[in-house]
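S.K.: Need coordinates for the following:
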Amino acid sequence: MKVTPRLIQVFFIAPFNIMIVIPALILGFSRETDFWGLRGLSFSATRTVTGILLIGLGLALTWKSVSRFTEEGDGTPAPWAPPRFLVIEGPYRYVRNPMVEGVFGVLLGEAVLFGSPGLFFWFLFFLAANLLYTPLVEESRLARRFGESYRTYRRNVPRWVPRLQPWKGPDENS
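M.R.: Below you'll find the model as predicted:
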């Protein structure tokens, strides 16, 4: 994975705010904490391991997905610098929205790790927003932008539940 200034910039603009800044503010201003002192939170081994595992896997998937946009797509996930080419390699061979799924993992992991209802509601809000936005807005834009290439990809790669085998491209018979 090639780490570029553009990749770092894009990663820290949206995902960083969604996964770090907003959750920190939720924890900081919630009744269960004393502004990041985490006074009222309790940690169990199961929750800690589960939360850290979800966060780690989510961060790895998000980073890998964002990096694909700069390497393969010659752009970024940011609307002001979108990819010039359709990104269908790496985790995108299994599922159409791996970046968002990575963020889901991080947000759910944070809610589990801290046992925070506020973080769980933030996860649910982000989940619901993406479950609506992706099919209603994003997919139609991608179809207009990339045409038949995207429509073929959309027919072969699921939106949210990953394929068991990677899609090999437009020539695959599946």
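
S.K.: From here on, just use CA atoms for contacts and neighbour counts.
M.R.: OK.

S.K.: which helices and strands does the top helix by length along the chain pack with?
M.R.: Longest helix in the chain, counting residues (DSSP state H): helix 45-71. Judged by 3 or more Cα pairs under 8 Å, 6 or more residues apart in numbering; DSSP states H and E, the packing partners of helix 45-71 are helix 5-16, helix 98-114.

S.K.: Quick one: work out the angle between the first one and helix 45-71.
M.R.: Orientation of helix 5-16 against helix 45-71 (axes from the mean of the first three to the mean of the last three Cα atoms, to 10 degrees) gives an angle of 140 degrees.

S.K.: and the helix or strand that helix 5-16 is followed by, which residues are buried?
M.R.: Sequence order places helix 22-28 as the next helix or strand after helix 5-16, per DSSP states H and E. Buried residues in helix 22-28, counted by 16 or more other Cα atoms under 10 Å: Pro23, Ala24, Ile26, Leu27, Gly28.

S.K.: what's helix 22-28 packed up against?
M.R.: In terms of contacts (3+ Cα pairs under 8 Å, 6+ apart), helix 22-28 is packed against helix 117-133.

S.K.: one more, for comparison:
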Amino acid sequence: MAQAKSPARAWIGTIVFLFLAPGVVAGLIPWLVTGWRGHDWGSTAWFVVPLSWVAIAAGVVFLLHAFALFALHRGTPAPIAPTETLVVTGVYRFVRNPMYLAVLSIILGQALLFASWGLVIYTVIALTAVVAFVKGYEEPTLTETYGEQYLAYRRNVPGWWPRLTPWQR
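M.R.: As a prediction, this is how the structure comes out:
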């Protein structure tokens, strides 16, 4: 298990990782694909533009919440500096992969806002990579690290489609 970290170190590591991973995946790459150039949605703008911003804002809020939980558990989401304990609080009581879902929501919101098929294709590629990472590395590592605690969590909390009620340990 990871060595105890100071709260300051956990927060700094979490913030750095936030900019390096989701910042690139949900910010830099979508910008490179679209230039963040708006699209004229015409008479449907009243619906499409707010819907896009809701998807982006919800993704940002859930992403920041999930990242903060890692720092509060004295670790980071980065595999090289994990938490001391399994994070099963907050949004993690509803779904096991809220960060990945949040990032995908941000990208899809941008795809809609900028009417970008390139970002839709990028979302499919990102989702494929994320699922491969979760199945090939993350789940086996968490099982090895936390054993029955993670297996019980995995049995009770879905990976990709949130529960309607929070899981109670």
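
S.K.: TM-score of the superposition?
M.R.: Here the superposed chains carry a TM-score of 0.87, computed using TM-score structural alignment, normalised by the length of the second structure; 158 aligned residues with a Cα RMSD of 1.8 Å.

S.K.: among the helices and strands packed on helix 45-71 of the first structure, which is nearest Leu41 of the first structure?
M.R.: Leu41 of the first structure lies closest to helix 98-114 among these, at 6.5 Å (Cα to Cα).

S.K.: and the direction of the closest one versus that of helix 5-16, what angle?
M.R.: 50 degrees.

S.K.: Could you tell me which other helices and strands helix 98-114 of the first structure packs against?
M.R.: When contacts are defined as 3+ Cα pairs under 8 Å, 6+ apart, helix 98-114 of the first structure packs onto helix 45-71, helix 117-133.

S.K.: after superposition, how close is that helix to the second structure?
M.R.: Helix 98-114 of the first structure, aligned to the second structure and superposed, deviates on average by 0.6 Å (mean Cα distance after the TM-score superposition for the first structure).

S.K.: which other residues reach that helix?
M.R.: Helix 98-114 of the first structure has contacts (Cα atoms under 8 Å, 6 or more residues apart in numbering) with 15, 18-19, 23, 41-43, 47-66, 91-92, 117-120, 122-123, 126-127, 130, 160.

S.K.: Are any of those buried, and if so which?
M.R.: Of the contacts of helix 98-114 of the first structure, these count as buried by 16+ other Cα under 10 Å: 15, 18-19, 23, 47-48, 50-66, 91-92, 118-120, 122-123, 126-127, 130.

S.K.: Please determine how far the residue minimising distance to the centre of the second structure is located from Thr76 of the second structure.
M.R.: Per Cα atoms, centre = their mean, the C-alpha nearest to the average position across the second structure is that of Met99, at 1.5 Å. Met99 of the second structure sits 12 Å away from Thr76 of the second structure, going by Cα to Cα, to the nearest Å.

S.K.: for Tyr153 of the second structure, same thing?
M.R.: For Tyr153 of the second structure, the distance to Thr76 of the second structure - Cα to Cα - is 19 Å.

S.K.: of the two, who's got more company?
M.R.: Neighbour totals were compared for Tyr153 of the second structure and Thr76, and Thr76 leads with 28 against 20 (other Cα atoms under 10 Å).

S.K.: So the more buried one: helix, strand or coil?
M.R.: Judged by DSSP: H, G, I helix; E, B strand; the rest coil, the three-state class of Thr76 of the second structure is coil.

S.K.: who's in contact with Trp36 of the second structure?
M.R.: Per Cα under 8 Å, 6+ apart, neighbours of Trp36 of the second structure: Pro30, Phe114.

S.K.: Specify the local secondary structure of it.
M.R.: When the rule is three-state DSSP, Trp36 of the second structure gets the label coil.

S.K.: How about Val95 of the second structure?
M.R.: Quick answer, by three-state DSSP: Val95 of the second structure is coil.

S.K.: when you align them, which residue in the first structure goes with it?
M.R.: Counting by TM-score structural alignment, Val95 of the second structure lines up with Val95 in the first structure.

S.K.: quick one on the thing from earlier: equivalent range in the second structure for the longest helix of the first structure?
M.R.: With TM-score structural alignment as the criterion, helix 45-71 of the first structure aligns to 46-72.

S.K.: Noted, bye for now.
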